[in-house]
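Enquirer: Turn this into a model:
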Amino acid sequence: MTKIIKIVSFAFITGALLCSNAFARFSVLPYIQNTTATSVTICWETDEIQESLVKYGTGKNVSYQYSAEGPQGKKHRVAIKNLKPGTLYYYQVLSGKDVIPAGNRDFYFNTASRAGEPFVFAVYGDTRNGLNSYDTDHEAVINSIMKFSAPQFCLVTGDLVDKGSDTFLWENFLRIENSITRHAVIYPTYGSNDLSKGKDTYDNYFVLPNGGKWYSFDWGGCHFIGLYAWDTFAQSKKELSPDSEQYKWLVKDLESETNKKALFTVVFMHDAIYQYGKPKNTNLEKYWVPLFKKYGVDTVYCSGAHLYEHTVIDGIHYVISGGGGAEMQSNYATGDTTNVIYEFHHCKVSVNPPVLKSEAINVNGNVLDSFILVSNFAEKGSENSNSSLGLSGNSNSSERIEIIEGALVQDDNKPIKLALFSTDCVYCHEIENTTLPALAKKLNIDLELHVFPLRDRGNFEKLVILENEYNDHDNPVPAVFLGGKILGGEKEIKQNLENLLIDLKEMPPETREARTDLKISEKSYDAENNIVQRFKSFSLLPIMVAGLIDGINPCAFATIIFLLSYLAILRKSKQELILAGIVFTFAVFITYFAVGLGGFSFFRAMSSYQLISKILRYLIIGLVFTLGILSLIDYYKCLKGKASEMFLQLPKNLKDRIHGQIRNYAATGGLLASTLVLGFLVSLFELACTGQIYLPTLQYMAGLSQYRGAAIKYLFLYNIMFILPLAIIFIFTVFGTTSSGFLRFFEKKVALIKLLTAILFLLLGIILLN
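Expert: A predicted model of the protein is given here:
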């Protein structure tokens, strides 16, 4: 009876899915298998014996220039060969009355990337689907993979279904997976449930290298090894030991030239070797771990346990990713070196040579854990050894490269490479747009500048990796990396940048190129763990002091002084001045707090961001200098007894008219709204330079779910202290423009006040210029 209910329910679900997509009659929708750089296999199933025809092509308009055929049948496997590496193809399946409509952009595949090209893959396991409560969680994981990772292929680490001999369960698995598999190949490994005591039909659905029990494949210069470790506590040692066929194959594969030249070697299988709070898998540790160490395996992904766990042993990252849909296991205590998380998730792995970044992402898109591996060029023989820091373009980072020409005569010497880790602050822009172009012309050299905005968390990880590589930690930002040295903060950059460039210029070309190469030789370094440890060392007082120091922002000071002085000239009441000052200060606070949490990244990433920031800055500078000069002229007129002719006052009739209009405007809240927008714009496009490491670290930690609460608390206190200097300026300005005693003093000492005002504005202008 249960079987009948399953079949009827499955038929209903599948029928609803297929009809809704106008793909009638397919019992299993088309999916991708066995992708290489030059070939792919398209698989599908029909209820009746039908032809097997696939049309495909690379046209942007989804045109199909080519076709391939397979034998007739119910199970269809069409192999397509002679494809171009790293290329997107659209395809159409025609199988009798079962047809994918022509022009459908949802059916495509990518051939394997060339060595050195970036790519993304996903890892997940223990989907264990069936018509039960697990399906909902399984589908949520699959949807999150497409939404947050969009991989080119997936590693599925076993226990795909509850019972591997049940055709219904396999077809249901393929139904759920189809939003991925119609685009990207999945590479599975056996779990104990898939094996079903040897009665499984696993081979009926997958076209895998080497028969599929254990196999390897290559993608983008990386080597992937899938192993047959379904349940080694019950599995025969004959399948694992040095005398086994699998062990001998594994040694041969690890010794192959393909693996030796690989940027990374990734092993995936079902059974976990290590799990915190559980006995070690002694068979795998005894037989396979020595091979992993000897032949440079970088990371091992597995499942078996329904959780996420990440630990590093002898330099190898062991990851359990068993959150694909089966019920979560009970919580266990975790060790200091082990990160265990109980959430449905997948691992997004971004490879951008020579860097691999692995992120555990839950169904809501939150990053639960991450780590970075950096390939050793000398050992791995990368063809892309000149990659900028080897860290370009991963999912949480961005890079901009600019050639700064200063050499009067072009020669064969390559530009001097340097990296700038930028916080979008004023001095960051000055380095890029003024300092470096001036030095390039002065020294008659060309520069190749790589800008890494620290608003992207991946770029902060790059800085930390560099600091570890060169044993120079906790640098203030902005930071410049040049010639094997890190210059941290404005003071150090101004003192040493020019001399360092002079030293590099005088070196022989070969030596200079070697010294300025931005590649990293470190094999593996967990940047995130270093940042976490730095965060744990923070205390409240230094963070508050850092916020207070960073809050000395002349641009904001000049703006609020002008704003409140202008409102005072228009005879605004003391309450209105206080309210305007509070709104402006609040806007500064909330903008910086939001930026600290990663907000406004879209605006800050715009190509026009620097231009808008520069325009706003020079408008304020122009305004400040104008007020300073006019105050000096007023001072001169006061000395001549012509106070009534001062510039910085309004004629009575005009003053009264504006006063009335402003009051009406303020009554509707327009004045406060304008003040709020002004504070927002000044803060967003005139970001203060932080001379401390605290803010970038807090911004990074706010992106980690397990530390977000503490990071937000620190960010809040940092920003409270950040606005304190502004609040003090605001209070003094209000007092100076509303105090009756001060106004009487002003009437008696107009000339002196005008002179002091002129000095104040001119000093602010000079500070802003410098």
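Enquirer: all contacts plus neighbour counts: C-alpha atoms, from now on.
Expert: Fine.
Enquirer: after the helix or strand where N653 lies comes which helix or strand?
Expert: N653 belongs to helix 652-667 when elements are defined using DSSP states H and E. Following helix 652-667 in sequence order, the next helix or strand is helix 670-685 (DSSP H and E).
Enquirer: Look up how far P542 lies from I142.
Expert: To P542, I142 is 44 Å away according to Cα to Cα, to the nearest Å.
Enquirer: For the comparison step, fold the sequence that follows:
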Amino acid sequence: MLSIVKGPYLQNPTGHTMTVMWETSYPAISRVDVLHAERIHSGHQGNYKQPVDLFGTFAEESPTRIHQITVEDLEPGTTYYYKVYSQHESDEIESDFYMFKTAAGQGKPFSFTVTSETGGYSGFDSSGGHINQRIFSLMKQYRPDIALFIGDIVNDGKNEEDWNKYFFDPGRDFLVNTPLYSCLGNHEDNASWYYDLFAFPEPKNFYAFHYGDVHFICLDSTDLIRKEDYPHSSGGMSPGNAQYDFLVRELSSSVSKWKIVFFHYPPYVSGGYQVEDLRQLCPVLEKYGVDLVLNSHTIVYERSHPVTEGKVDYDNGIVYVVVGGAGAMPNWLLPKREWHTSQSLAVPHFLQVIVTENRLEIRAIDDDGRLFDQLLIRKNAEGEKDYI
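Expert: Here you go, the predicted structure:
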């Protein structure tokens, strides 16, 4: 019997396109129907949107199990309804209606959430609860425009079942209307499923994209620090390395107000599994004015002071945040904090980040919905920063 086994879920939002992906139990010919959303009034229940006339139908050319269809010619910052349809021989299936919103343009405020470690330990806590389900549910309540996952979203990336167990099943209600980006963690193990299931910009293990006034850059730290050499550098963080050269090109040409880089292994954390060799990237990040670096791997929350050249710098430093997300390992924290640590706590959590033209507000929220840390970075027209 034909069924949808993953998704649908959203990828690569721009002002004029959205990519819809899903997986079916058998190869099927498939399409996405997109409808305009009309705001109507419903008395005491207030305003809401409902699907009205058909905007367009977008189809694949041949049967496949993993479906990837890009919807085009959309209007920026606009909400649409969509549903997916698949047919295998005489069997067919269609989804419910879901909503997506096209990307915000330059100068437009938006928000995003960040978490990680939905795989492995974070799938089940000691009392039998599902930490990752609670985190997904809370992120949905904050209605972010996009979501970042900083690796280890599964326990074993080469095990097909893990992708549903730890990520697509617990995250289903969130991912149907929130475009996601992720980086490779060590638990993904550079598995082919990562490349098959996501439509990130090529080559997928490192890439960049723009949203609003932010230039996001994803790196693959599991390639820079390879398994056989961990925790030491594999010798790639210098000119001539594909990722290093990519990073320099992206940053040197960037005209965005804010620059955010994310990768799995943390160069700064006062806990186990700090990977200091990744500080070889810091001179490049500092030279081109990166504002925020997001990491994971150590399953805790930790925010650094603004740092430049290995020192605290409250004029123009980079803030490093370890978002060990959907899990917590208190015994991974060192007995005392290191010099670079501003705030640290071992609780399951996610970040809500709110971006405006001159403000970047970072809020850390635990799996009970409590705010436990926040930072506001303000930037004037000359690029000078205040950290509050």
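Enquirer: TM-score for these two?
Expert: Overlay of the two chains. TM-score (TM-score structural alignment, normalised by the length of the second structure): 0.85; 351 aligned residues with a Cα RMSD of 2.2 Å.
Enquirer: quick one on the thing from earlier: which residue of I142 and P542 of the first structure possesses the greater neighbour count?
Expert: Each of I142 of the first structure and P542 has its neighbours counted (other Cα atoms under 10 Å); I142 has more, 22 against 13.
Enquirer: Which part of the second structure matches the host helix or strand of F735 of the first structure?
Expert: For F735 of the first structure, the enclosing helix or strand under DSSP H and E is helix 724-738. Aligned using TM-score structural alignment, helix 724-738 of the first structure spans no residues in the second structure.
Enquirer: which residues are contacting that helix?
Expert: Helix 724-738 of the first structure is contacted from outside by 548, 551-553, 556-557, 560-561, 564-565, 568, 574, 577-578, 581, 585, 742-743, using Cα atoms under 8 Å, 6 or more residues apart in numbering.
Enquirer: ok, now stretch 150-166 of the second structure?
Expert: Here stretch 150-166 of the second structure makes contact (Cα under 8 Å, 6+ apart) with 6, 114-120, 123, 132, 167, 170, 182-194, 262-264, 294-297, 323.
Enquirer: Show only the entries of those residues found in helices.
Expert: Using DSSP state H, N132, S192, W193, Y194 are the members of the contacts of stretch 150-166 of the second structure that sit in helices.
Enquirer: wait, which of these is closest to K336 of the second structure?
Expert: For those, the minimum distance to K336 of the second structure (Cα to Cα) is 28.2 Å, reached by N132.
Enquirer: residue in the first structure matching that closest one?
Expert: By TM-score structural alignment, N132 of the second structure lines up with H138 in the first structure.
Enquirer: Contacts only, for that match.
Expert: Contacts of H138 of the first structure by Cα under 8 Å, 6+ apart are T127, N129, I176, G324, G325, A326.
Enquirer: Looking at the second structure now, which of those still hold up?
Expert: Among these, the ones still in contact in the second structure (both residues aligned by TM-score structural alignment, their matches' Cα atoms under 8 Å) are T127, I176, G324, G325.
Enquirer: Give the aligned equivalent of the second one in the second structure.
Expert: Looking back up the chat, that one is I176 of the first structure. That one, I176 of the first structure, aligns with P170 by TM-score structural alignment.
Enquirer: Please identify the nearest residue in space to that match, excluding sequence neighbours.
Expert: Q133 (5.1 Å; Cα to Cα, 6 or more residues apart in numbering).
Enquirer: From the ones in helices among the contacts of stretch 150-166 of the second structure, keep the buried residues only.
Expert: N132, Y194 (16 or more other Cα atoms under 10 Å).
Enquirer: Isn't L251 of the second structure up against D291?
Expert: No: if you go by Cα atoms under 8 Å, L251 of the second structure and D291 don't touch, sitting 11.6 Å apart.
Enquirer: out of the contacts of H138 of the first structure, which are buried?
Expert: Buried subset of those (neighbour count, 16+ other Cα under 10 Å): T127, N129, I176, G324, G325, A326.
Enquirer: Mind picking the two most distant members of these?
Expert: Spatial extent of these (Cα to Cα) is set by the pair I176 and A326 at 14.0 Å.
Enquirer: Packing partners of the longest strand seen in the first structure?
Expert: For the first structure, the strand that runs over the most residues, judged by DSSP state E, is strand 40-57. With contacts taken as 3 or more Cα pairs under 8 Å, 6 or more residues apart in numbering; DSSP states H and E, strand 40-57 of the first structure sits against strand 26-33, strand 66-80, strand 88-95.
Enquirer: got the residue ranges for the helices in the stretch 251-400 of the first structure?
Expert: Ranges of helices in the stretch 251-400 of the first structure, per DSSP state H, counting those that start in this stretch, are 257-260, 282-287, 289-294, 377-380.
Enquirer: What helix or strand is the residue nearest the centre of the second structure located in?
Expert: Nearest to the mean C-alpha position of the second structure, counting by Cα atoms, centre = their mean, stands L148 at 1.1 Å. In the assignment (DSSP H and E), L148 of the second structure maps to strand 146-149.
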